[in-house]
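> structure for the following, please:
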Amino acid sequence: MKHLLLTKFQGALIGGNLIYLDRYQIAPNQLIMNTTPALIDGINYLTFGGKFAIEDWSKRVNPDLNNSASALIAMLPLMLFFHEDRPKLREVVINISHEWQLDWETCSSAVAIGYLVSRSLTESFNTKTAISQLLDEMTNLHPLIFQELSTLDRALAGSMSLHQVERRLARIEQPVITSVLLAMSSFMATPEDFSLATRRVAKLETRSLLACALTGILAGAHNSLSGIPLNGYIATQERTQWQALAAQLLNAWAGVDLQHPQPPDLPLAIAAPNVIQRRG
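As a prediction, the model looks like this:
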């Protein structure tokens, strides 16, 4: 892998926590900071809650359900935890959306963002094919999202500028859809450059804190913690906590029992199935 999965988890969590304007202007992203308790609760449940249950997780995690942006961001731990199984991830996101009684626009937006996060974490992201694959795999998206993603696919192929995409999206009346599409556009235009992707979306006239947070999440998951500029990393509040939570979530994903940790003299090894044989 190009980047360790741990640093990709860290990149996604920390990347959504800052607005990187330039080397001299870095500000915490207040939207995702306001969602911090829900993110921590979601990670803790996945780590210590035993067998995952949709109803239990949705009750344990309490974002502001009157705010679509907060509900969408609160699903980030699920996007990271189920990243290897996209059909399962889609199912979980839809079921959580139903439990929280979210609208179709927010549910579809979460499905689309989760898809790109999954592609980046599994290192199968390709700018030229990502949207067409998303439309093929993630069925039952909101018609407006489906339509605009198809247009965005053609726009990226034709090198349409982000400002041109912004002008087109300005007519959309659903803010969450606009924010998601702007984040996807900014990230996919320069997927290997965290600072440029996040800086461009932050300087748009129609930018929202959600668009900034999602761009940081997508770019952070793709480029990992090492792709976040050092001054941006240093400016991020509670960065140490996010790194610890990322490690905690990775251990849970890998099947480590944190309630009954292994003895310190027994090293932990994580690899693909059938790569490491049983100890004799």
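
> could you use CA atoms for every contact and neighbour count after this?
OK.

> contacts only, for the nearest residue in space to Val111 that is not next to it in sequence.
Nearest residue to Val111, sequence neighbours excluded (CA to CA, 6 or more residues apart in numbering): Arg90, at 5.8 Å. Listed by CA atoms under 8 Å, 6 or more residues apart in numbering, the contact partners of Arg90 are Val111, Gly114, Tyr115, Met138.

> restricted to helices, list those.
Among those, the members found in helices (DSSP state H) are Val111, Gly114, Tyr115.

> of all the contacts of Arg90, which two lie farthest apart?
Using CA to CA, these reach their maximum pairwise distance at Gly114 and Met138, which is 10.3 Å.

> who's more crowded, these two?
Neighbour count, other CA atoms under 10 Å: between Gly114 and Met138, Gly114 has more, with 25 against 16.

> run through the strands of this structure in chain order.
Under the criterion DSSP state E, the chain contains strands at 18-22, 25-28.

> what is the neighbour count of the closest residue to Leu135 other than its chain neighbours?
For Leu135, ignoring the flanking residues on the chain, the nearest one in space by CA to CA, 6+ apart is Phe146 at 7.0 Å. Neighbour count of Phe146, defined by other CA under 10 Å: 19.

> from what I see, Phe146 and Glu137 are in contact.
No: Phe146 is beyond contact range of Glu137, at 12.0 Å (criterion: CA atoms under 8 Å).

> in this protein, which residue is most central in space?
The residue lying closest to the centre of the chain (CA atoms, centre = their mean) is Ile217, at 4.7 Å.

> would you do the same for the sequence below? I want to compare the two.
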Amino acid sequence: MLYSPISRFRGTFLGAFLGVSLASGGMQSQSYLDLGRMAILGTESLIALGKLDLDDWIARQQQESLHLIATDDISIKIIIATLPVALFFHENPIKLRQNLLLVLKIWEDDPVVRDGTLAIAYAISLALTEKLNPLTLIPQTISFLGETPTSIPKKLLAVQNLLEQGAGLSRAQAEFAKKEKLSNTIAMAFYCFLSTLEDFRLALLQANRNSNPKVKEVTSLSSQATSAITGALSGAYNGIGGIPVNWQVSLLQRNSPVWGLTSFSQMLQLIDAFVAVWSGVYDIALNPRELTEEECEVALLSVYAAPRVIRSR
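All right, here's what the predicted structure looks like:
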């Protein structure tokens, strides 16, 4: 395996966060602060229960008054919110699809949001399992979507045509700068990712080339969406090691609140705990009453599992 799962998990979350941060130009509006909060709540739910529980997801959102209403930013919030599900079930395409469709029921049923979520999650799945081939990603993704009335497959094919022709960023922007916002945003993110496959920095810079935080809010949200999706895709593919060190150091030095968490360090700790639950690690600290003090001392030196539970992934 080229990169460890924890590197790719961290890369996905951090990539999405950096994408939003760059697109916002450092202006921490309420939209910016709330954008990934639902993803954090979903991650905390998966850590606590070790499975997807819609009632728990809804309860956590209601507790923090994160009720989605019909605004321009609803689509990108939903897509970012489903990233934990994409990561948690990335090994099994069938379960991945089933659980994504299940969690999408929490919000308004929009076919474009559904197809966009499935497309992004499937690309992340291939990246994490090291099966992502840039030449076949788009046909595979369209096949994963199946029959659909949305324009997402058509937009993705347009991306493939641009890449095959060696088209530059300006042409891609002209192709997808049209009124149907979300499908074009997703297509633009795939272009930025695939045209700079192994360069996280360049992928995000491309996604943010025309972003301007001083323009009207809808344009700002569109830029954040493109940048966040590009960052998540490139982060999953390149891992945290592909993210420029100076960007990571800057976040650690500032250590400011991140999507409802108290600091960037807390975000990294949350991702590590998420990977631990996904991998099946048993955390004694979470279940101290199940073991006596003497058993805990022994357990700290040993690893236990039921027969055939520990296996190669």
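
> TM-score of the superposed pair?
Once superposed, chain against chain, the TM-score is 0.86 (TM-score structural alignment, normalised by the length of the first structure); 271 aligned residues with a CA RMSD of 2.8 Å.

> state the distance from the residue nearest to Leu135 of the first structure to Leu152 of the first structure.
Distance of Phe146 of the first structure to Leu152 of the first structure, given as CA to CA, to the nearest Å: 10 Å.

> and if you look at Lys59 of the first structure?
Counting by CA to CA - Lys59 of the first structure and Leu152 of the first structure are separated by 36 Å.

> okay, the two: which has more neighbours?
Taking neighbours as other CA under 10 Å, Lys59 of the first structure and Leu152 compare with Leu152 leading, 20 against 13.

> of the contacts of Arg90 of the first structure, which stay in contact in the second structure?
Retained in the second structure by both residues aligned by TM-score structural alignment, their matches' CA atoms under 8 Å are the following of the contacts of Arg90 of the first structure: Val111.

> nearest to Pro229 of the first structure, of the contacts of Arg90 of the first structure?
Gly114 (23.9 Å).

> how about that closest one, what's its partner in the second structure?
Using TM-score structural alignment, the partner of Gly114 of the first structure in the second structure is Ala121.

> the closest residue to that match other than its chain neighbours - how many residues pack around it?
Of all residues not flanking Ala121 of the second structure in the chain, Ala86 sits nearest, at 5.0 Å (CA to CA, 6+ apart). Neighbour count for Ala86 of the second structure, taken as other CA under 10 Å: 24.

> could you do Gln262 of the first structure as well?
When neighbours are counted by other CA under 10 Å, Gln262 of the first structure registers 12.

> got the contact list for Pro63 of the first structure?
If a contact means CA under 8 Å, 6+ apart, then Pro63 of the first structure has Thr35, Pro37, Ala38, Ser70, Ala71, Ala74 as its contacts.

> how far away is it from Ala71 of the first structure?
Separation of Pro63 of the first structure from Ala71 of the first structure (CA to CA): 6 Å.

> and Glu105 of the first structure, what does it touch?
Taking CA under 8 Å, 6+ apart as the criterion, Glu105 of the first structure is in contact with His142, Ile145, Gln174, Val176, Ile177.

> what about it, distance to Arg168 of the first structure?
Glu105 of the first structure is 18 Å from Arg168 of the first structure, by CA to CA.

> cool, Ala27 of the first structure as well?
28 Å.

> what do you get for Ala221 of the first structure?
To Arg168 of the first structure, Ala221 of the first structure is 27 Å away according to CA to CA.

> and the two? Which one has more around it.
When Ala221 of the first structure and Arg168 are compared on other CA under 10 Å, the one with more neighbours turns out to be Ala221, at 33 against 14.

> before we move on, the earlier item: so what does the residue nearest to Val111 of the first structure match up with in the second structure?
Structural alignment (TM-score structural alignment) places Arg90 of the first structure against Arg97 in the second structure.

> same deal with Glu123 of the first structure?
Under the alignment (TM-score structural alignment), Glu123 of the first structure pairs with Glu130 in the second structure.

> give me the number of residues near that match?
14.

> any idea how far it is from Lys105 of the second structure?
29 Å.

> and the residue nearest to Ala121 of the second structure, what is it in contact with?
Applying CA under 8 Å, 6+ apart to Ala86 of the second structure gives the contacts Leu96, Leu100, Ala121, Tyr122, Ile124, Ser125.

> how about Gly235 of the second structure?
Shown in contact with Gly235 of the second structure (CA under 8 Å, 6+ apart): Arg8, Arg10, Gly11, Thr12, Phe13, Leu14, Gly15, Ala16, Phe200, Gly242, Ile243.
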